[in-house]
Each structure stands twice: as C-alpha cells, then as structure tokens.
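Colleague: Quick one, structure for this:
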Amino acid sequence: MKPKSTVWYPTITSSESTLEMSGQDDPIRERLQGIFDEQIDMVERAIKEAMDGDQVPPGNPREAAKSVVAQLEGLVLFAKLFNDPAQLDRLWENSMRLLGVDGVTEAQTAWAAPSGQ
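Modeller: Predicted coordinates for the structure are as follows:
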C-alpha cells in the first residue's frame, strides 16, 4: 500500500469534505455554505474593485466570484487527487481568463503566487 501523501495544499475549505458532509448534517451543510459565501464575498469585492478600475470587463461580479472560487476548489481537489501540486500552477492565469482579461500570461500573474513556489 502506498503511504499517504504529506503534501499540504492551501485552501480555505476542502471540496471533498464539503461534498461528503453536505448531505449528512444540516448544521454542517449550513456552516460549509457560510464558509463558501465568505470566500465568494471576498473575491466579489476584489472583482468589483477591478471592474471599477477598468481592469476587468463589466459583468456580474457575484457570478464571476463563484466561478473563480469553484475553479480554486476544483484545482485543489485535482491537486490532492493526483498528488500533484502543479495542478495549481495556472490558477491565476485561468482566473484572469474567466474574468475576461485577454492576453494574460503566466509571467504577468506570477505576482499572485506565494514566494518560494
């Protein structure tokens, strides 16, 4: 049997735990919804600010925030599933594309990656 990975992947919540627990217990489901709502609220504020500064095309910032959070959670799940942190490498570049920002390259989004990564 292969030993369990000790690699840690940064995320506020765990997608797989959310999926497993959401149908089992209403208080847990409600708390998880609250956590995701907090994440979406934070991203929505950043998107609104970017829209106000003409850095991101106009649109529905709430729906855009949901897409970014869903992408983050999905990539974290893939990174865990495949035991491959590189699954997260294109997160920021792909997030900019989701927001309709054209011509974004990995180099332009390198500022968003934690130092030493």
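
Colleague: all contacts plus neighbour counts: C-alpha atoms, from now on.
Modeller: Will do.

Colleague: all helices for the chain, in order.
Modeller: For the chain, helices defined by DSSP state H occupy the ranges 15-22, 26-52, 61-81, 91-98.

Colleague: to compare against the first, here's another:
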Amino acid sequence: MRTVAALLALAVSCSACEQDRAAVPPAERSGNRYTGKALLLSYGCVACHRIRGLPELSGQSGPPLERVAYQSYLAGLLPNTQANMERWIVHPRAISPGTAMPELGVSPAEARDMAAYLYQQVPP
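Modeller: Predicted structure coming up:
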C-alpha cells in the first residue's frame, strides 16, 4: 500500500513538473512584444486565431494561441520553443505542406517580435 501511495505521489509531482516545463523558459525568449502585437494585427492573425489582448473576429479556423507558451508542441509537430515558433510563422508550409496556415511573407525579425508577444504571458 505504501508503494502505491508513493508511486501516486511521484506521478502527481511529475505531472506538475511537466506543466512547468511546457512553458517556454525566459532564457529562450527574445524580441519586442509591443512590435509583435502590432504585427499580429497587421498580418491579420486574429482572423484565424484567438490571441490574448487582441480583438476577436468571427472566423476562428486556427487554434487559439492564448496559452501557446504552455503547449508541448507547435502545430502538433515541433517542440515548443521560440525558435520553432519563429520558423513556423515564417514558413509554415515548409514544416507542414498541408497546413491551412498561409505563407504571409513574415520576415524572421518580425516573427521574433510576434513570438515575443505570444509568449509574453509566461512570467519572466
């Protein structure tokens, strides 16, 4: 019985650790989140995605990005890092050719700022 209780306690503590690890660590974050917010609006990202702090539009065909920093994977394929988010924003179809995410012509510098806004909800 003690063994079962110990294993249960370990499983609960490990799942809590996993939740903490899912957030993109501060050391991996860069970019200007204020510029990123403006870019997310100007590229029309809110037409498909729900993004915290930005106006919602009716067409929500893309996944919500409100808690993207806490997801384990991006697009179900890439480990969740800011570098991978930037790659996805710049060339989503190079990563997943059949994705509905369009190639918008976002530069790497713009993608860094956009990712900074998306990851801002994670405490430093």
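
Colleague: Overlay them and tell me the TM-score.
Modeller: After superposition, the two chains reach a TM-score (TM-score structural alignment, normalised by the length of structure 1) of 0.29; 63 aligned residues with a CA RMSD of 4.8 Å.

Colleague: so can I have CSV of the helices of structure 1 showing mean neighbour count?
Modeller: Output for the helices of structure 1, formatted as CSV (neighbours: other CA atoms under 10 Å):
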stretch, mean neighbour count
helix 15-22, 14
helix 26-52, 16
helix 61-81, 19
helix 91-98, 18
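
Colleague: Give me the buried stretch members for the helix ranked longest in structure 2, please.
Modeller: Assignment by DSSP H gives helix 2-22 as the longest helix of structure 2. Neighbour-count burial for helix 2-22 of structure 2, with 16 or more other CA atoms under 10 Å as criterion, is recorded at Ala22.

Colleague: Can you name the element that comes right after it?
Modeller: Using DSSP states H and E, the helix or strand that follows helix 2-22 of structure 2 in sequence is helix 33-42.

Colleague: Next, the buried residues of that following helix.
Modeller: By neighbour count on 16+ other CA under 10 Å, the buried set for helix 33-42 of structure 2 is 33, 36-37, 39-40.

Colleague: Following the chain onward from that helix, which element is next?
Modeller: Counting by DSSP H and E, what follows helix 33-42 of structure 2 is strand 73-74.
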